[in-house]
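> model the following, please.
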Amino acid sequence: MIFEPTTLADAMLIRPELREDERGFFARTMCAVELAQHGLNADFVQQNASLTRRAGTIRGMHFQINPDAEDKLIRCVVGAIQDVVVDLRPESPTFMRHEGFTLSAGNRAMLYVPKGFAHGFQTLSDDTEVTYLITAPYAPQSERGLRFDDPKLGIEWPMPVADLSDKDRNWPLLESDKPVFFAR
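Down below sits the predicted model:
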């Protein structure tokens, strides 16, 4: 696995190291030992998958608060997405900054999203499938979200929005430049 730091503290882009021959390739897509060597948590307890029918659909920006905060390892296995993360940790040097990454079946890149980050994506092709490992089970009472179009975030999505859930459309706008999401 090839680990590439991002501009956001503790988030990591991971590319599989392909071992190719005439049959195709073999690659590791998760290795607890290698993740730990890079200071990343690999105590995954759940794997989720989503299929999104229409290009331009946005899912997110989601996170869970303590005690159910979760690390995620996201991979697009069919199609392509623009994956965006926002650092919500007030003590972080990259607090309230965001960064986007293209994850696709073609580039096989994965994104490691630490606890304390909001995560969402926009599909770049029809019938896109995303899978992600998480370190805490889904806890509805701890679920929170940010508006994909919040002006305080300034996220520039690559396509016009084709579809959005009511839940994602109705997350409240940020009222402060220094919001608190996680208890210290």
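> C-alpha only now, for contacts and for neighbours.
Fine.
> dump the residue contacts of Cys31.
Counting by CA atoms under 8 Å, 6 or more residues apart in numbering, Cys31 makes contact with Ala42.
> that one and Val130: what is the separation?
Distance, Cys31 to Val130, using CA to CA, to the nearest Å: 19 Å.
> ok, now Arg15?
Arg15 is 16 Å from Val130, by CA to CA.
> more crowded one of these two?
Val130 (22 against 18; other CA atoms under 10 Å).
> ok, that one touching Gln82?
No - with contact defined as CA atoms under 8 Å, Val130 does not count as touching Gln82 (11.3 Å).
> please give the structure of this sequence too, so both can be compared:
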Amino acid sequence: MQDEVKKDQQSTDSEWSLPESIIDGVLFRETKNIITGNGTTSEGYREDWNLHSDPIKQIIQVTLRPGAISAWHMHRLQKDHVFVILGTFKLAMYDGRPQSPTYQKLEVRNLSNLRPGALVIPPGIWHGFKNLSHQESIFINYFDRAYQYSDPDEYRLPPDTTEIPFTF
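Prediction:
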């Protein structure tokens, strides 16, 4: 049994701040839920957050069934801007950029509407999501480049690839 025991890594500090990304170029801007008389409101993006300098060209909504995995995925040109609007996801990111100072680093985060935030994933970062909720979970993804139907900037590996040292 002792061989199976693993000590937790630090996930926050005494101010309950979330850790900075360990992958170069990945940005996270935590927001807050505002409790209203009939629910909650939270901001998903503001230009003055300076998460990027490019205009937003397209927004999609992604829904995953309970326990579903969407992995692995990467863009060579566009940035992903992810904001969870319902549920909880495990997000794994792997730096596949040979020129990056964080090349081959792996980062795993839990993202949820309970502690909202906007996450920017730069080109060249492999990423995948798993829905940790017992219901459908939803995130929106806004892009600095519109989807090119005739020449998609979409590259994929299977969820069980041996190219990335992570299993969902």
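> superposing both, give me the TM-score.
The TM-score (TM-score structural alignment, normalised by the length of structure 2) is 0.75; 149 aligned residues with a CA RMSD of 2.5 Å.
> state the helix or strand in which Asn141 of structure 2 lies.
strand 137-143 (DSSP states H and E).
> where does that strand end up in structure 1?
Counting by TM-score structural alignment, strand 137-143 of structure 2 falls onto residues 128-134 of structure 1.
> mind listing the helices for structure 1?
32-37, 166-169 (DSSP state H).
> export those helices as CSV, with columns for mean neighbour count and distance to Glu143 of structure 1.
CSV is the format used below for the helices of structure 1 (neighbours: other CA atoms under 10 Å; distance: least, CA to CA, whole Å):
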stretch, mean neighbour count, distance to Glu143 of structure 1
helix 32-37, 13, 26
helix 166-169, 14, 11
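> excluding its backbone neighbours, what's nearest Pro93 of structure 1?
Ala9 (7.0 Å; CA to CA, 6 or more residues apart in numbering).
> the one you found maps to what in structure 2?
Ala9 of structure 1 maps onto Asp24 in structure 2, by TM-score structural alignment.
> cool, and Asn107 of structure 1?
Using TM-score structural alignment, the partner of Asn107 of structure 1 in structure 2 is Arg115.
> ok, Tyr155 of structure 2 - how many residues close by?
The burial count for Tyr155 of structure 2: 12, using other CA under 10 Å.
> swap in Thr31 of structure 2?
Other residues close to Thr31 of structure 2 by other CA under 10 Å number 15.
> try Tyr45 of structure 2
Tyr45 of structure 2 has 18 neighbouring residues, counting by other CA under 10 Å.
> got it, and Gln61 of structure 2?
Neighbour count of Gln61 of structure 2, defined by other CA under 10 Å: 13.
> run through the strands of structure 2 in chain order.
27-30, 34-36, 39-41, 58-64, 69-74, 80-86, 88-95, 106-112, 117-121, 125-131, 137-143, 155-156 (DSSP state E).
> got a list of what Phe28 of structure 2 touches?
20-21, 117-120.
> swap that for Arg15 of structure 1, sorry
1-4, 108-110.
> ok, now with 10 Å
1-4, 27-29, 107-111 (CA atoms under 10 Å, 6 or more residues apart in numbering).
> alignment lookup: Ser100 of structure 2 to structure 1.
Using TM-score structural alignment, Ser100 of structure 2 pairs with Ser92 in structure 1.
> what about the nearest residue to that match once chain neighbours are set aside, how many residues nearby?
Once flanking residues are discounted, Ser92 of structure 1 sits nearest to Ala9: 7.0 Å by CA to CA, 6+ apart. Neighbours of Ala9 of structure 1 under the rule other CA under 10 Å: 15.
> ok, now how distant is the residue nearest the centre of structure 1 from Arg23 of structure 1?
Central residue of structure 1 (CA atoms, centre = their mean): His119, 4.2 Å from the mean position. In this view, His119 of structure 1 and Arg23 of structure 1 are 36 Å apart by CA to CA.
> same check on Thr94 of structure 1?
In terms of CA to CA, Thr94 of structure 1 sits 43 Å off from Arg23 of structure 1.
> same question for Cys76 of structure 1.
Taken as CA to CA, the span from Cys76 of structure 1 to Arg23 of structure 1 is 22 Å.
> which one's more surrounded, these two?
Neighbour count, other CA under 10 Å: between Cys76 of structure 1 and Arg23, Cys76 has more, with 27 against 6.
> quick one, what contacts that one?
Residues near Cys76 of structure 1 by CA under 10 Å, 6+ apart: 49-50, 82-83, 102-111, 123, 128-132.
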